[in-house]
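Peer 1: one predicted model, sequence on top.
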Amino acid sequence: MTELPAVLDGHNDSLLALRRASADPSVFRDGHAGGDLDLPRAREGGLAAGLFAIFVPSEDRFGPERARSDTADGYRIERPPPLSPAAARRVTDDLIGVFDAITGFDGVRKCTTVDDLRACVDGDELGAVLHFEGSEAIAPDLSNFEAYYDRGLRSLGPAWSRPTQFADGVPFRYPSGPDCADGLTDAGRRLVERCDDRGVLVDCAHLASEGFWDVHEVSTNPLVVSHAAAHGVCPLSRNLTDDQLDAVADTGGVVGLTFAANALRPDGENDPEVPLSVVVEHVDYLVDRMGVDHVALGSDFDGATVVDSIGDAAGLPTLFTALRDAGYSQRDLRKLAHENWLRVLDAVWAS
């Protein structure tokens, strides 16, 4: 049987999962019963590298943060209020400490260059890239940007699903288009420009469509959405419309397909009973619209309700087997698994 390719995944929230569990970081190295990702399961599933998110829950609360209200044809989950800078910086520093701990273990590599990532794809270390999901810890004047860069920051999203000093985050709504919040602020435009100058990836995940198009206008780099799905299959506010997909392809960018149930299921419900055929349907839709060079993976392991047909990091081979059975060639699978991410990161980090 043809060997399945190594995977570079565009998004996980495993650092927060470890902090929430008050877990010793060694459980990531040794394996643990909870969560979606640790080193043993990464090896079992062929996960070679991933973007590890720093995500700060609203005001450092670790319980349920958002109340759902049903509508006539779906639901709305309103955004939490803006996060205080003090809370953002405190938790961000804690989570960078977790990142530093796990990348200090044998078998895990902190990645700041594409050569680092290629070594993980070709070898047996798990690569970890530091990403900010929502950039509240960064000062509006960018005075601490370089300090975070020096600590390994190579990718960031200007907002999660709440307003920040840089952009407005899109709320969870179903059914809904993504045009339901504001775009980049003046500080957000300066942040995108600094990222372009410094070689830091700008992630459009969680931006409303206005923010997406603002990034398109300001940035000279490929458009990237680390974890989302096709609005044409599931009309969730956080999924990408056809015109957004066209823009990603036109700039040479990439979309990482999420494994979040509510983004994949056509009914938008957060029910993990989702067959692999639905995941493949999203891949097909994205590939048909953009071409296979612009589609990758962005699992959202430990940050969403992962569909049970994949389960966790150890389940990645089931998806690639299904894609192969659906007619994707070995060359296509390599692109979806890691080559597209490597190409885009090489273009951005070398800028």
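Peer 2: Received it, and whenever you're ready, just let me know what you need.
Peer 1: contacts, neighbours, all on C-alpha from now
Peer 2: OK.
Peer 1: how about Pro140, what does it touch?
Peer 2: Taking Cα atoms under 8 Å, 6 or more residues apart in numbering as the criterion, Pro140 is in contact with 165-166, 187.
Peer 1: what's the span of stretch 162-181 from first residue to last?
Peer 2: When the termini of stretch 162-181 are compared using Cα to Cα, to the nearest Å, they are 10 Å apart.
Peer 1: ugh, wrong one, stretch 154-164
Peer 2: The first and last residues of stretch 154-164 sit 19 Å apart, counting by Cα to Cα.
Peer 1: I figured Asp242 hits Gly232, correct?
Peer 2: Yes - shown here, Asp242 and Gly232 form a contact pair, counting by Cα atoms under 8 Å, at 7.3 Å.
Peer 1: looking at the contacts of Pro140, state which has the most neighbours.
Peer 2: Neighbour counts for the contacts of Pro140 were taken using other Cα atoms under 10 Å; the highest belongs to Phe166, with 26 neighbours.
Peer 1: structure two is appended below for comparative analysis:
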Amino acid sequence: MQVFDGHNDVLSRLWSAGGDPVARFSRLEGHINAPAAEAGGFAGGLFALYSPQVRRSFDFSNFKGGELPLSAPMEQAPALQSVMAEVGIAQRLQAAGLLRLCTDVAGIEEAMAAGRIAAVLHLEGAECIDPELLVLDALHALGLRSLGPVWSRPTIWGDGVPFGFGGDGDTGQGLTADGKRLVARCAELGIVVDTSHLTMKGFWDIAGMGHPLLATHSNAWNVCRTTRNLTTTQLSAIGETGGMVGLNFATVFLSENGWSTGRATLDDCLRQLDALIEGAGEDHVGLGSDFDGAPLPQGMASCADLPALVAAMEAHGYGDALIAKLCHGNWLAFLRRAWGR
């Protein structure tokens, strides 16, 4: 079963680690790499361009949930430096034949059929974009087709949600006037807008602008009450607008025990999938793993283990048609609708 996934941080991992990104991606390192992708049927997804405050390798060995305030705002210049470096890494991986950068569904399908990883560039947090939106046009020309206005820190575009437990995403203000200009320009360029990490008010601001609601890597709040997860009302709106939500594999967002201990299981993934399907509808749910950006549940050490999740879906009673939609079909259908608007 081929998997097209809604969110990963492999480009940020490769940039943070330094060295030769082609060599790193070619060996068993991190959650996503060429041999693991081949073994697990990882066929592509939205590849995040993310700007960390400090350039260092990720470590999830002792990670668990905890009340964390919003990160400090980030200046445009260092954010742009890391984003452009990560675009360069994606281009080097493409030149080496390890993936194909895609800007439409036809390209994704061609890459998947040829056994090449299909990569769509996604901006996770728009700190690198100037108020005049000139950088947005430049990134679009380089292949950007998906954008989240914020990560979990404030920007000129709007507020993000802090990492917390017990409350929902109604933690701050929504989109600013500049944020609404950004979203409008994304619509003109054919860039889908992601609500993951946005406050609840920001989520409804995007809904009010008439856009299909997208949450690339967010889970159901009624299963795990973290600020990063979505209420049943939000999930219903995703389905009603023809949008999409991707199951986040991060242990701290899968279950309440996962939040407190940092450990979760594939059964927790299934409970989340049940809730997402009930809330948004089976045509509007996929996977949004957060590979290389979060701690994974037991039985999922890397994308090589995706067949274990598929097997768990089968044992859970999901039929072949539903599994195919969850693994890739719904994402491709959503992108075809959204990019064709």
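Peer 2: All right, it came through fine. Every value quoted in this text rests on a predicted model; they were computed, and no experiment measured them.
Peer 1: picking that back up, switch the contacts of Pro140 of the first structure over to JSON lines; also include secondary structure and distance to Val292 of the first structure.
Peer 2: Shown next, in JSON lines, are the contacts of Pro140 of the first structure (DSSP: H, G, I helix; E, B strand; the rest coil; distance: Cα to Cα, whole Å):
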{"residue": "Gln165", "secondary structure": "coil", "distance to Val292 of the first structure": "35"}
{"residue": "Phe166", "secondary structure": "coil", "distance to Val292 of the first structure": "32"}
{"residue": "Ala187", "secondary structure": "helix", "distance to Val292 of the first structure": "34"}
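Peer 1: of the residues you listed, which is the nearest to Asp141 of the first structure?
Peer 2: Nearest to Asp141 of the first structure among the contacts of Pro140 of the first structure, counting by Cα to Cα, is Ala187 at 7.2 Å.
Peer 1: nearest spatial neighbour of the closest one, skipping sequence neighbours?
Peer 2: Take Ala187 of the first structure and drop its neighbours on the chain: the residue closest to it by Cα to Cα, 6 or more residues apart in numbering is Phe166, 5.4 Å away.
Peer 1: just Asp5 of the second structure next, same as before
Peer 2: Leaving aside its sequence neighbours, Asp5 of the second structure sits nearest to Gly45 (Cα to Cα, 6+ apart; 4.3 Å).
Peer 1: assess the claim that the one you found and Ala118 are in contact.
Peer 2: Yes - using Cα under 8 Å as the test, Gly45 of the second structure is close enough to Ala118 to be in contact (6.4 Å).
Peer 1: compare the two (neighbour count), which wins?
Peer 2: Using other Cα under 10 Å, the more surrounded residue of Gly45 of the second structure and Ala118 is Ala118, with 30 against 26.
Peer 1: which residue in the first structure aligns with the more buried one?
Peer 2: Aligned against the first structure by TM-score structural alignment, Ala118 of the second structure finds its counterpart in Gly127.
Peer 1: what does Glu127 of the second structure give?
Peer 2: Taking TM-score structural alignment for the superposition, Glu127 of the second structure sits opposite Glu136 in the first structure.
Peer 1: give me the neighbour count for the nearest residue to that match once chain neighbours are set aside.
Peer 2: Residue nearest to Glu136 of the first structure in three dimensions, not counting chain neighbours: Ala88, with 5.8 Å by Cα to Cα, 6+ apart. The tally of other residues near Ala88 of the first structure (other Cα under 10 Å) stands at 23.
Peer 1: equivalent analysis for the one 10 residues further on, please.
Peer 2: Neighbouring residues of Val98 of the first structure were enumerated by other Cα under 10 Å; the total is 21.
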